[in-house]
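A.B. asks: model the following, please.
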Amino acid sequence: MGTVLAWATLAVWTGLALCHSWFWRTDQRLPPLVRPEIWPSVAIVIPARDEAGLLPETLPTLLRQTYPGDARVILVDDGSSDGTSGVARALAVPNGLPLTVTSPGEPPEGWTGKLWAVAHGVREAGDVDFLLLTDADIAHDPGSLETLVAASASGRDLVSQMAVLRTATFWERLIVPAFVYFFAMLYPFRRVNSARWRTAAAAGGCVLVRRSALERAGGIGTIRGAVIDDVALARAVTSAGGRIWLGYASKVRNVRPYPRLADLWQMVARSAYTQLRHSPLLLAGTVVGMIAVFLAPPVLALTGSWQAAAAWLLMAATFVPVARYYRQPLVAGLLLPFTAGLYTLMTLDSARRRTGWKGRTY
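C.D. replies: Model prediction:
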């Protein structure tokens, strides 16, 4: 039986490595840029709840963006209690992009707080051509806005980049690259970017969407209760006939710290069961799958199975591009089974708790 399982793990990892749209590669970067003759107008919408501590590191990077067309920044204070609005106003940059700070009040029944804030920002933006939806913990390097718009000029309705996440602590270095790896396994970027597939996904920290495409999709209201709002938005846009693109960032960074395992645990657990549509059957299948795919190879390899050892090495090899992207040791992939075990426990923990974020539960 052990030999059969070992061969099965090797077959699974061979299939994942060669037949799952090269999910493990990190070469999906911004498509060819097209500089438009007339640059479209853009409103940057930032929902923020209790982000006074991070805004000094992120908001100025947007206010200082140089853009050839009309652009403005709208920060929507989602019921903060830490003075987020005042901090934001104090960060206004002379000769920078115009800044509006507003608040929509508490969300109505059926809305998440973040999406209610985003919808308010979209209304405040008025009749602009594009909306850049970005989080309060995202910093943009110079030229980020111009590059995103140029990438959309060839007809794409939504362009999203997976922001480079922080990896300063031990737990961040262990958990964060694996998070990106698992996300790409679930939503292979090449499939998202290909018209031949119906896979739809986005990375919520940086989403540039054409306003007309958003309106065709029904607006933010059509996803008003979504906890995993980035994927829901991408699905809505593609369902309305829009073209989307998702890739790895080079000019967009997430600066939120997750110094302890407990912080990362909370980040994953708050939405993992939602990703499984709150289905006990999907939860059971996910747990079994994680054990069979990630944990079985090293366990069987320790019993002397060369097939399982080969599967473990193949698993580690597929992790190399993500490790390089995050400047981690190339042998980090050998720890992927341990990290997968942690993610499995986080997913189980997610099933026992209510979804919540910053004082709100859904």
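A.B. asks: use CA for all of it now, contacts and neighbours both
C.D. replies: Fine.
A.B. asks: just checking, next helix/strand downstream of the lengthiest strand in the chain?
C.D. replies: Longest strand of the chain, by residue count under DSSP state E: strand 244-254. Following strand 244-254 in sequence order, the next helix or strand is helix 261-275 (DSSP states H and E).
A.B. asks: wait, what's in contact with residue 295?
C.D. replies: Neighbouring residues of residue 295 by Cα atoms under 8 Å, 6 or more residues apart in numbering: 337-338, 340-341.
A.B. asks: would you indicate which residues of stretch 315-333 are buried?
C.D. replies: Neighbour counts over stretch 315-333 (16 or more other Cα atoms under 10 Å) mark 315-323, 326, 328, 332-333 as buried.
A.B. asks: which residues does the longest strand of the chain contact?
C.D. replies: Counting by Cα under 8 Å, 6+ apart, 26-30, 137-142, 144, 156-166, 189, 192-193, 200-203, 205-206, 234, 237-238 sit against strand 244-254.
A.B. asks: to check against the first, give me the structure of this:
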Amino acid sequence: MSVLAIIASVSLLSWLWLTCCQGWFWRTDVRLPERSAPARWPEVALVVPARDEAEVLPLSLPSLLAQRYPGPARVILVDDGSSDGTGALARGLAAPGLLPLTVASPGEPPPGWTGKLWALRHGVELAGEAEYLLLTDADIAHGPDSLAQLVAAAESNRLDLVSQMARLRTETRWERLIVPAFVYFFAQLYPFRRSNRPGARTAAAAGGCTLVRREALERAGGVAAIRGAVIDDVNLARLVKRDGGRTWLGLAEQVDSVRPYPELAQLWRMVSRSAYAQLRHSVPLLAGTVLGLALVYLVPPVALVAGLLAGDAGAAVPAAVAWALMALTFRPMLAYYGRPAAEALLLPFTAGLYLLMTVDSAVRHWQGRGAAWKGRTYGAPARTRPDAPVGDPVPAPSGAPEPD
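C.D. replies: Okay, the predicted model is just below:
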């Protein structure tokens, strides 16, 4: 048995395990659970952190203000130091007959806080005694009944956190290539069914649309408990679940991102700014991820071609089966995004791009550029003691800039 055949066989075994034992991650039928209208609709505050979002706000904020929610609700947009008139534009979108809108600005975040979480903390404070908080990004548009459906799901199923992964744009060629794979990889890393299971260690949320009970957030330590976390949504879900709360994550039907990513460079930045943070800034995890991506996604097409050219059926056959499993598991996500099944064969190429994005994310961190977003750069948060909250910041080395 050739070395190539052994490697191809290991890749096939990996795909058999992923397909059958990784929480059925590839299925796209995880939608809002069964729900009914509650006897009393609780008060909700919709908190929107926004930094330089004048381009997308006219497409997203009106959908929040026009929510058909039977109970008391209001929108709080927190202008995080924008320089493009985001706050003024938001005020101009308010109108009679829509949900009340408050626009506030907390000023620059103190050391140890990311800008988004500092803005969220301010918005949560302004929400007062609202029973639920809908944390949603400024580029997310909601269907008219989105809020009511989220609250009904939380109340009917006694959930402390309900999150939907917004449907991202797939209008340009690069969006069509990168975006479905982005959600597919996320689900592979955090299988939704496993995350939704009480008591399971896996916990995740999607920051674009997260409804959380205020009491559950307070019990978990509030926004301050994750103040330095770049990947705030996953860390929030972990906190809530660790404190005994019930969380739920699934794909959206009425929640869509309106942010365009027309070029590869913009999508590259979206992924690379947090990829190394996702790996906890660990070199061993980075090495394992690179080897794992290569073995699982790159070996099947390479081994198939090499095996056919060399007449090595022992390599070509398992490689072909592995590539087929890869394509079959990717097909449901392509269907969710309305893409043709044939595009599943391109997943190895897309995975290769993600491998390079992950390496680039680590290189940027090593160069002191960290997770950069809209003029701010964040270093690696770490726990300084065993009981420190998630995202507790570590001081920057002498001569290095502190996070904005």
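A.B. asks: find the pair from the buried residues of stretch 315-333 of the first structure with maximum spatial separation.
C.D. replies: Taking every pair in those and measuring Cα to Cα, the maximum separation is 17.4 Å, between 315 and 326.
A.B. asks: state the span of the first structure onto which stretch 269-289 of the second structure is aligned.
C.D. replies: Aligned using TM-score structural alignment, stretch 269-289 of the second structure spans residues 266-286 in the first structure.
A.B. asks: of all the residues in that stretch, which ones are buried?
C.D. replies: Using 16+ other Cα under 10 Å as the test for burial, stretch 266-286 of the first structure gives 266, 268-274, 276, 283, 286.
A.B. asks: for residue 18 of the first structure, see how far away residue 72 of the first structure is.
C.D. replies: Separation of residue 72 of the first structure from residue 18 of the first structure (Cα to Cα, to the nearest Å): 44 Å.
A.B. asks: repeat that for residue 330 of the first structure.
C.D. replies: Per Cα to Cα, residue 330 of the first structure is found 20 Å from residue 18 of the first structure.
A.B. asks: whereabouts in the second structure does the longest strand of the first structure align?
C.D. replies: Counting by TM-score structural alignment, strand 244-254 of the first structure lines up with residues 247-257 of the second structure.
A.B. asks: quick check: closest non-adjacent residue to residue 341 of the second structure.
C.D. replies: Among residues not flanking residue 341 of the second structure along the chain, residue 331 sits closest, at 5.8 Å (Cα to Cα, 6 or more residues apart in numbering).
A.B. asks: next one: that neighbour from residue 37 of the second structure, what distance?
C.D. replies: Going from residue 331 of the second structure to residue 37 of the second structure by Cα to Cα gives 34 Å.
A.B. asks: which position in the first structure aligns with residue 375 of the second structure?
C.D. replies: Checking TM-score structural alignment: residue 375 of the second structure goes with residue 359.
A.B. asks: quick one, what contacts the most centrally placed residue in the second structure?
C.D. replies: Among the residues of the second structure, the one closest to the centroid is residue 206, at 4.3 Å (Cα atoms, centre = their mean). For residue 206 of the second structure, the contacting residues are 163-166, 233-234, 249, by Cα under 8 Å, 6+ apart.
A.B. asks: okay if I get those residues as a markdown table plus neighbour count, distance to residue 69 of the second structure and secondary structure?
C.D. replies: Output for the contacts of residue 206 of the second structure, formatted as a markdown table (neighbours: other Cα atoms under 10 Å; distance: Cα to Cα, whole Å; DSSP: H, G, I helix; E, B strand; the rest coil):
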| residue | neighbour count | distance to residue 69 of the second structure | secondary structure |
| --- | --- | --- | --- |
| 163 | 28 | 18 | strand |
| 164 | 25 | 18 | strand |
| 165 | 21 | 21 | strand |
| 166 | 23 | 20 | strand |
| 233 | 20 | 24 | helix |
| 234 | 18 | 27 | helix |
| 249 | 28 | 21 | strand |
